[in-house]
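Engineer: just coords:
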C-alpha cells in the first residue's frame, strides 16, 4: 500500500470502508446521505467537521486517520504508545485492586501533588509525564484509599477521581474511547462515594466530550445539559466552584450543539456560559479545568467557526482581551483556539494570516497537532491557493497536511 499520508482523503475513506461495507452501508452507519459518502470518496467538495466525526465513528477510527495525520491502528509515536499502555495498565489494574506489592504508598499530600503534575503535563501535551504521574497516583492512591477513613478518605477519593479524569481526557484525545470510558467509570464511582457534586459535574463534562469525539452528538448535548441542571447555581449566591462547573458544562453543550449545526441551542448555552464567567469575573482552575471570561471567548470562537459564522468568530478573536492571551492559558487551549482562528481566516480569504497561524501552532505543539483534525482541514483549504505553500508548511512543522 502507498504511504498512508500520500493518499487522498477519499482514498483513505474507501480503504477504511473495505469490501465488507458498501457506500450505502457506510452512509447509514454514519447517518449521512449516500450522495455525501460518494462525493467524499471521490474527493469532491469539502467535508464539515461534523461529517468527518460521523464517518470516523462509523469506520471505527479517528478523524486524524481519515485526514492522514495518523496511519490506521493508531500509527502514533513509540513514546505515545508506551505511555498509553502504561496508563491503560494503571487505569484497569487500580480499578481491579491489583496493587499488591505497594507496602508504603505515598502520602495524600504527595499524591495530590502528583495529580496536579499529571494535569499540568496534560495541558502541556506531555503524554509520557502524564502517564507516569497518573499511574503513580492511581496505583498508590487506591492502595492507600482502601485502608483510609474519614476526611483522609474523602480527600483521597477526590484526588483519585480527578486523576482518572485526566487519564480519560488523555485517552480520548488519542481516540482510545474505551479506555476513557473505563477511567470515567472509576472516577464517577469515587466522586459519588465522597459526595463531591462539583467533581461529578466536571466528570460529566468529560463524558460529553467523549461522546462528541465518538460522533454521538445528541448524547453529548444531553449529558452536559442534564449535569448542568443538577448543579445549576444561583447567580447571586452560587459558590465559585459551582459557577465554574456549570459554565464548563454549558460550554460542552454549546460545542456539541454547534457540531449538530443547531445555532439557536448553541447560542443559548453559550449565553449561560458567558453569564457564569461574568459572575466569576476572572479565569480560575479547579480539578485541572479552567473556566472564566477568557476561556469562554476562546471557546465561542470555535463554536462560531463550527456554525460557519466566520465573521463573528474573527470579530471575537479581534477583541482586545484576545490579542494577548494570559500566561495561565494552557498550551493545548491556546493552540486549539489558534486553529479555530486559522480556519476562520481561511474562510475569510485571509490565507497568508491563516498559514502564519498554522505554522505558529505547529511549531509550538508538533506532537499535539498530529492528533488534531483541524490542521488537515486548514491545509486542504490553503492548498486551493498554493499547494507549494502547504507542502512547505508540512515540512516546517513535520505534519502531513495534504496528500
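Structural biologist: Great, that's in hand. The structure presented is a predicted model; accordingly, all values stated were derived computationally and were not measured.

Engineer: For the rest of this, base every contact and every neighbour count on C-alpha atoms.
Structural biologist: Will do.

Engineer: now the strands for the stretch 151-300 of the chain?
Structural biologist: Along the stretch 151-300 of the chain, counting by DSSP state E, counting those that start in this stretch, strands occupy 284-286, 289-291.

Engineer: same thing with the stretch 301-403 of the chain?
Structural biologist: Going by DSSP E, counting those that start in this stretch, the stretch 301-403 of the chain shows no strands.

Engineer: longest helix in the chain, by residue count?
Structural biologist: Assignment by DSSP state H gives helix 150-173 as the longest helix of the chain.

Engineer: For it, which residues meet the burial criterion?
Structural biologist: By neighbour count, with 16 or more other Cα atoms under 10 Å as the criterion, the buried positions of helix 150-173 are 153-173.

Engineer: Contact partners for residue 50?
Structural biologist: 215, 259, 260 (Cα atoms under 8 Å, 6 or more residues apart in numbering).

Engineer: can you redo these as CSV with distance to residue 121?
Structural biologist: CSV is the format used below for those (distance: Cα to Cα, whole Å):
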residue, distance to residue 121
215, 27
259, 28
260, 31
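
Engineer: from those residues, which would you call buried?
Structural biologist: Neighbour-count burial (16+ other Cα under 10 Å) applied to the contacts of residue 50 gives 215, 259, 260.

Engineer: Just the ones of these in helices?
Structural biologist: residue 259.

Engineer: Between the buried ones among the contacts of residue 50, which sits nearest residue 252?
Structural biologist: Ranked by distance to residue 252 (Cα to Cα), those are led by residue 259 at 11.0 Å.

Engineer: With residue 386 as the reference, measure out to that closest one.
Structural biologist: To residue 386, residue 259 is 29 Å away according to Cα to Cα, to the nearest Å.

Engineer: Now residue 174: closest residue in space, sequence neighbours ignored.
Structural biologist: Spatial nearest neighbour of residue 174, excluding adjacent residues (Cα to Cα, 6 or more residues apart in numbering): residue 371 at 6.7 Å.

Engineer: Isn't the one you found up against residue 74?
Structural biologist: No - judged on Cα atoms under 8 Å, residue 371 makes no contact with residue 74 at a distance of 9.8 Å.

Engineer: Show me whatever sits in contact with both of those two.
Structural biologist: residue 174.

Engineer: who has more neighbours, the two?
Structural biologist: Between residue 371 and residue 74, counted using other Cα atoms under 10 Å, the more crowded position is residue 371 (21 against 16).

Engineer: let's bring in a second one:
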C-alpha cells in the first residue's frame, strides 16, 4: 500500500476538524491556492515551515502531515555539489594500508585542531581543501595505532558537519556512520547524536530527528546536576536544545518549553566555566552557556511566529557583541532578520544580512533560510537597493 502524500494527510486532518479549504487558509496564513494544489496532488511537498503552519491551525503535530518517506530537502546538486567531490571521495573510499610514511598522533591531532578552527571561522573552502588529506591520514593512523581511533572519530565528525552544512547529505551520513564505529564512550556518542539530529533536521526528517534527540537527552541526563562534569552538562544541554528545536517544528510547544527549561538548568549549573570550556575531542566545537539557550528560545519564538518576542530576546543577547565566527550566532541573526522583516523593519533586516555577509560570507550562501527571509524582503519592496540585489545573488535567490 502506497504511503499517503502530504496532500492526502492534510485533507483528512482538515475534514476531521470540520474546516473548509478557505477556513484552513485563513487559520494558517497559507494561500488557498497552495492548499488546493496539495490536496489535488498537483504539489507533492511543501516547506517544513508551511507544514507547521497547517499543523498549528489543525492542532496536530507537524510530523502527522509529513510522510516518513519524504525526500531530502534541497540537497546540493550540480556545481554546488561538485566543489565538494574530493571530500566525498575521501569519505567513500576504503581505508588504505599502503601509506609510505605513517602519520603520527601529534600530527593528526594538530591537523584536526586546524580543521576545527577553519570550520569555526567559517572558512568552508579551506576545510574542504584540508579534509581529503586529513581523512586519509586519520584512516592510516587508526589502522596502526589504537589512539588514532578517537582522532578519526573527530575527523569524521567535522567532515560530517561540513557535508551537512553544504547539503551533501549522503556524504554526511557516511561520515557519521564511520564516526560511530570509533565512539569510545557515551559522551562521544552524545556528540555524534547531536550532529545526527542536526543532519536529520536539515533533511526534513522531523519525526526521526525528534526521536533521536529525545532518546539521547534521556540517556545523557545526569543523575545529579551538581556532580555532573562540564562535558556531561554540555552534552546534555546541546541535546536538550535539539529536542526543543525539533519539538518547535513539530508543533509541540509544551515539549519545546520543557526542554528549554532543562537546558537553562544545565547552563546555570555549568556556570562561568562554560564561557571558555569546549570539549573538542568529543565533537562539541561550540560553547554552551545561557546565551546559547537564549538563542534557541529566540528560534522557538520565531518558529511560533512571534517576531516581537524574537527581537526582545535579541536585545538581551546582543549577537553583534559575540565572536563573528560563532555559527550559532549567525543562525540567530537570521532569526533576527526574519523578525525584522515581519515587523516591517526592512532596512534593519538588510543591515543584519550585511553583518552576516561580512562575518560569514562562505556560510551564508548555503542557508536556505537566508533565501526564504531575503525573498520576503524582495517581494515586499517595490524597488531594490544595490545591497539587496547583491545579497539576493549571494544567497542564490531564484529570479
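Structural biologist: Okay, I see it. Just so it is clear, the structure is predicted and the values come from calculations on it, not from any experiment.

Engineer: Kindly indicate which of the buried ones among the contacts of residue 50 of structure 1 lies nearest residue 327 of structure 1.
Structural biologist: So of those, ranked by how close each gets to residue 327 of structure 1 (Cα to Cα), first place is residue 259, at 29.1 Å.

Engineer: Now check residue 113 of structure 1 against structure 2: what is it aligned to?
Structural biologist: Counting by TM-score structural alignment, residue 113 of structure 1 corresponds to residue 110 in structure 2.

Engineer: tell me which element that match is part of?
Structural biologist: If you go by DSSP states H and E, residue 110 of structure 2 is part of helix 105-120.

Engineer: ok, residues contacting whichever helix or strand comes after that helix?
Structural biologist: Using DSSP H and E, the helix or strand that follows helix 105-120 of structure 2 towards the C-terminus is helix 124-144. Contact with helix 124-144 of structure 2 is made by 84, 86-87, 89-91, 95-97, 99, 102-105, 108, 111-112, 115, 118-119, 148-149, 151-152, 155-156, 159, 162, 362-363, as judged by Cα under 8 Å, 6+ apart.

Engineer: again with stretch 256-268 of structure 1
Structural biologist: Stretch 256-268 of structure 1 has contacts (Cα under 8 Å, 6+ apart) with 49-50, 212, 217-218, 220-221, 253-255, 303-304, 306-307.

Engineer: Ok, stretch 29-40 of structure 1 next?
Structural biologist: 9-10, 13, 23-24, 26-28, 45-47, 51, 54-55, 57-58.

Engineer: re the thing from before, so which of the strands of the stretch 151-300 of structure 1 comes closest to residue 229 of structure 1?
Structural biologist: strand 289-291 (17.9 Å).

Engineer: average offset between the closest one and structure 2?
Structural biologist: Following the fit onto structure 2, the mean deviation recorded for strand 289-291 of structure 1 is 2.5 Å by mean Cα distance after the TM-score superposition for structure 1.

Engineer: what span of structure 2 lines up against that strand?
Structural biologist: By TM-score structural alignment, strand 289-291 of structure 1 lines up with residues 286-288 in structure 2.

Engineer: Work out the gap between the matching stretch and the centre of the chain.
Structural biologist: Relative to its parent chain, stretch 286-288 of structure 2 has a centroid offset of 15 Å by Cα atoms, centre = their mean, to the nearest Å.

Engineer: same thing with stretch 307-314 of structure 1?
Structural biologist: Remark: stretch 307-314 of structure 1 is offset 21 Å from the chain centroid, using Cα atoms, centre = their mean.

Engineer: which bit of structure 2 covers it?
Structural biologist: By TM-score structural alignment, stretch 307-314 of structure 1 lines up with residues 304-311 in structure 2.

Engineer: residue contacts, the spatially most central residue of structure 1?
Structural biologist: By Cα atoms, centre = their mean, structure 1 has its centre lying nearest to residue 173, at 5.5 Å. Residue 173 of structure 1 is in contact with residue 371, counting by Cα under 8 Å, 6+ apart.

Engineer: buried sites along stretch 384-393 of structure 2?
Structural biologist: Residues of stretch 384-393 of structure 2 classed as buried by neighbour count (16+ other Cα under 10 Å): 388, 391, 392.

Engineer: What's the separation between residue 112 of structure 1 and residue 368 of structure 1?
Structural biologist: Plainly put, residue 112 of structure 1 is 26 Å away from residue 368 of structure 1 if you go by Cα to Cα.

Engineer: cool, residue 53 of structure 1 as well?
Structural biologist: For residue 53 of structure 1 relative to residue 368 of structure 1 (Cα to Cα), the value is 18 Å.

Engineer: Which one's more surrounded, the two?
Structural biologist: residue 53 (26 against 20).

Engineer: Which of the helices or strands spans that one?
Structural biologist: helix 49-58.

Engineer: ok, how many other residues are close to residue 387 of structure 1?
Structural biologist: 15.

Engineer: Trace residue 163 of structure 2 over to structure 1, please.
Structural biologist: Match for residue 163 of structure 2 (TM-score structural alignment): residue 171.

Engineer: which residues touch the nearest residue to that match once chain neighbours are set aside?
Structural biologist: Nearest residue to residue 171 of structure 1 in three dimensions, chain neighbours excluded: residue 180, at 5.3 Å (Cα to Cα, 6+ apart). The contact partners of residue 180 of structure 1, by Cα under 8 Å, 6+ apart, come to 167, 168, 169, 170, 171, 172, 210.

Engineer: follow-up on the earlier one: of the buried ones among the contacts of residue 50 of structure 1, closest to residue 275 of structure 1?
Structural biologist: residue 259 (22.1 Å).
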